[in-house]
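Undergrad: Sequence plus the predicted model coming up.
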Amino acid sequence: MSSVPPTLQHELALAAAGGHRFIGAADEVGRGSLAGPVSVGYVVIDPAAVPELPGVRDSKLLSDAVRHELVPVIKSWAAAWGVGHASAAEIDALGLVPALRLAGYRAATAAHRVQQADAVLLDGNLDWLSATVQPTLLDSLVPGFGEPEDIDGLLIPVRTLIKGDLLALSIAAASVLAKVERDDLMDGYDRDYPAYGWIQNKGYGTTAHRAGILAHGASEYHRKTWQLTPKSPGTTSKAKGEGRTP
């Protein structure tokens, strides 16, 4: 576990730089999985008003039991929160980055019904959360143009932060919410499809998981456009999906 806990430094800096009050934070889990959704956790906080949150770290540094204990603490701490998912079928249909955006938009939409954020901190170096098309004056002049269902991402400022889940407390909190909810989903899917070992691997490309796919084929929860089984000897094409252990 990292010896330096995440702080509110980056949230306070973003709020001060933009004259914002409420800061959103987002992190994803499941990006490299072979099965199951990609999931995004999202919290909204007033960084000038919330306390530090002892024990919260990047979700990967915490045990499953500790993560579950922290979920109600995080939900009470945040002004608003949400978790959004994009299914394996949506990943196949849209591609990974648009699916991430969809999951993040779903998470933020749920949170913003309670408290709208003024700007967002996003883990990583790629902004996959902002809307791909910004509204124009035409949106307000032409009926049906630029309807809410046409928006595919956030329209507020998004700032990326490399290793944000280690540095920013709000991103770490969002990562815990996302991992707990996604892991619980995978445990539930395992009851219907026990051959893949999802309780252990959460859908990532372990040897046992790939062996299950070879023996039983792909399930409805697998990302069928990804390289699910080992390539034949001599094959050099790059796999579209990369599996890693959780």
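TA: Right, received. Where do you want to start?
Undergrad: Only C-alpha atoms from now on, for both contacts and neighbour counts.
TA: OK.
Undergrad: Can you give me the neighbour number for residue 196?
TA: For residue 196, the neighbour count with other CA atoms under 10 Å is 28.
Undergrad: isn't it right up against residue 208?
TA: Yes: using CA atoms under 8 Å, residue 196 makes contact with residue 208 at a distance of 7.0 Å.
Undergrad: any idea how far the host helix or strand of residue 140 is from the chain center?
TA: Using DSSP states H and E, residue 140 sits within helix 137-141. Relative to its chain's centre, helix 137-141 lies at 32 Å (CA atoms, centre = their mean, to the nearest Å).
Undergrad: which is the next helix or strand following that helix?
TA: By DSSP H and E, the next helix or strand past helix 137-141 is strand 158-161.
Undergrad: got a list of contacts for that following strand?
TA: Strand 158-161 is contacted from outside by 119, 120, 121, 122, 123, 124, 125, 126, 127, 129, 130, using CA atoms under 8 Å, 6 or more residues apart in numbering.
Undergrad: Could you identify the helix or strand that succeeds the host helix or strand of residue 191?
TA: In the assignment (DSSP H and E), residue 191 maps to helix 169-192. Using DSSP H and E, the helix or strand that follows helix 169-192 towards the C-terminus is helix 198-201.
Undergrad: For the chain, which segments count as helices?
TA: 9-18, 64-77, 88-94, 96-112, 137-141, 164-167, 169-192, 198-201, 207-216 (DSSP state H).
Undergrad: what's the closest of these to residue 29?
TA: helix 169-192 (6.0 Å; CA to CA).
Undergrad: what about the closest one, distance to the chain center?
TA: 9 Å.
Undergrad: what comes up buried for it?
TA: Buried positions in helix 169-192, judged by neighbour count with 16 or more other CA atoms under 10 Å: 169-183, 185-187, 189-190.
Undergrad: Residue 32 touches residue 239, doesn't it?
TA: No: using CA under 8 Å, residue 32 is not in contact with residue 239; the gap is 11.7 Å.
Undergrad: of these two, who's got more company?
TA: residue 32 (17 against 14).
Undergrad: residue contacts, that one?
TA: 204, 241, 242, 243, 244.
Undergrad: hang on, isn't the second one packed against residue 34?
TA: If I follow you right, that is residue 241. Yes: if you go by CA under 8 Å, residue 241 and residue 34 touch, sitting 7.0 Å apart.
Undergrad: Below is structure B, check it against A:
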Amino acid sequence: MTGRPSLRFERSLLRERCTVLACADEVGRGALSGPVSVGVVAVTEQTRTAPQGVRDSKLLSPDARARLAPRIRRWATTHGAGYGVGHASPAEIDAVGIMAAMRLAAHRALVDLDPTPDLVLLDGNHDYLSAPAQPSLLDAPGPSFPPVVTAVKADLRCAAVAAASILAKTSRDALMVELAQEHPQYGWHENKGYASPAHVEALRRHGPSDHHRRSWSLPGCAVPAGSVPGSDTTSTIEQAVEGR
């Protein structure tokens, strides 16, 4: 799919189903280290066109994302209904698995939005936000969250979802650059925690740090003694190699 994303789909949802729509995207799901992060941009029918250049964060250079992020924050604050970014730590991912950690990060991104959205649009085809039938250890009692609609490739065709992906990506990347100062051997300032050859070799030589997802079968490391329920190790390691 090519072309500039627009607010067309978001506006259709606003006309038919809600008054405040929160558009969300996650980054870091397949990384070997660092948090999983969720960005949210909330829009209404009065929200103006997104800043020029907004695309899915994976299609933009780091410099382009850095230039766009403050423009998106101003746009979301001035012409939208706000924005947020939430993170779930490697320890939380190890404790409850990647899907529950994504839900936790999304809740953290949504909780401070005012007004509260009455619908959430998630990229993809999986609703990781809604409470599961069997809550995890991290699903503590708290405010209820709005219903969810999912859309495949929303990050490519929906401008507010693409904007959310840029906010999540720039926020998470900044955290990984900070962590790289403490652990320069893993090259996080360049690979941002994903499975680059240099990162895998550093794992082989030095073993995992406290910021690695230790419940996973980390490449270059011995398989962990026990697996964590819900950690989705196989699929997430495949994504780590692909940089998702």
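TA: Noted; the coordinates are in hand. None of these values were measured; they are calculated from a predicted model.
Undergrad: quick revisit: possible to save the helices of the first structure as CSV with distance to residue 56 of the first structure?
TA: Formatted as CSV, the helices of the first structure follow (distance: least, CA to CA, whole Å):
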stretch, distance to residue 56 of the first structure
helix 9-18, 15
helix 64-77, 7
helix 88-94, 29
helix 96-112, 20
helix 137-141, 42
helix 164-167, 10
helix 169-192, 6
helix 198-201, 23
helix 207-216, 30
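Undergrad: And those helices: which comes nearest residue 52 of the first structure?
TA: Here helix 169-192 is closest among the helices of the first structure (CA to CA), at 7.8 Å.
Undergrad: post-alignment, the closest one versus the second structure, mean distance?
TA: Helix 169-192 of the first structure, aligned to the second structure and superposed, deviates on average by 0.4 Å (mean CA distance after the TM-score superposition for the first structure).
Undergrad: elements contacting that helix?
TA: strand 23-29, strand 38-45, helix 64-77, strand 80-86, strand 119-123, helix 164-167, helix 198-201 (3 or more CA pairs under 8 Å, 6 or more residues apart in numbering; DSSP states H and E).
Undergrad: Please identify the most buried of the ones you listed.
TA: strand 38-45 (a mean of 30; mean count of other CA atoms under 10 Å).
Undergrad: and the most centrally placed residue in the second structure, what is it in contact with?
TA: The centre of the second structure sits closest to residue 26, judged by CA atoms, centre = their mean, with a distance of 1.9 Å. Going by CA under 8 Å, 6+ apart, residue 26 of the second structure touches 36, 37, 38, 39, 102, 165, 168.
Undergrad: Map it onto the first structure.
TA: Here residue 26 of the second structure is matched to residue 28 in the first structure, going by TM-score structural alignment.
Undergrad: before we move on, what about residue 36 of the second structure?
TA: Checking TM-score structural alignment: residue 36 of the second structure goes with residue 38.
Undergrad: which residue in the second structure lines up with residue 98 of the first structure?
TA: In the second structure, residue 98 of the first structure lands on residue 100 (TM-score structural alignment).
Undergrad: How about residue 81 of the first structure?
TA: In the second structure, residue 81 of the first structure lands on residue 83 (TM-score structural alignment).
Undergrad: excluding its backbone neighbours, what's nearest its match?
TA: residue 41 (4.4 Å; CA to CA, 6 or more residues apart in numbering).
Undergrad: Quick check: the one you found vs residue 164 of the second structure, distance?
TA: According to CA to CA, to the nearest Å, residue 41 of the second structure stands 5 Å off from residue 164 of the second structure.
Undergrad: swap in residue 119 of the second structure?
TA: For residue 119 of the second structure, the distance to residue 164 of the second structure - CA to CA - is 15 Å.
Undergrad: And for residue 134 of the second structure?
TA: 29 Å.
Undergrad: that older thread, just checking, the match of residue 98 of the first structure touches residue 130?
TA: No: counting by CA under 8 Å, residue 100 of the second structure stays clear of residue 130, with 10.0 Å between them.
Undergrad: count of neighbours near residue 141 of the second structure?
TA: If you count neighbours by other CA under 10 Å, residue 141 of the second structure ends up with 6.
Undergrad: I meant residue 206 of the second structure, not that one.
TA: 13.
Undergrad: residues touching the equivalent of it over in the first structure, list them.
TA: Under the alignment by TM-score structural alignment, residue 206 of the second structure pairs with residue 216 in the first structure. Shown in contact with residue 216 of the first structure (CA under 8 Å, 6+ apart): residue 195.
Undergrad: Can you give me the distance of residue 216 of the first structure to residue 131 of the first structure?
TA: In terms of CA to CA, residue 216 of the first structure sits 39 Å off from residue 131 of the first structure.
Undergrad: got it, and residue 161 of the first structure?
TA: 18 Å.
Undergrad: Then residue 170 of the first structure?
TA: For residue 170 of the first structure, the distance to residue 131 of the first structure - CA to CA - is 22 Å.
Undergrad: Check residue 55 of the first structure too.
TA: Taken as CA to CA, the span from residue 55 of the first structure to residue 131 of the first structure is 33 Å.
Undergrad: ditto for residue 210 of the first structure
TA: Separation of residue 210 of the first structure from residue 131 of the first structure (CA to CA) stands at 35 Å.
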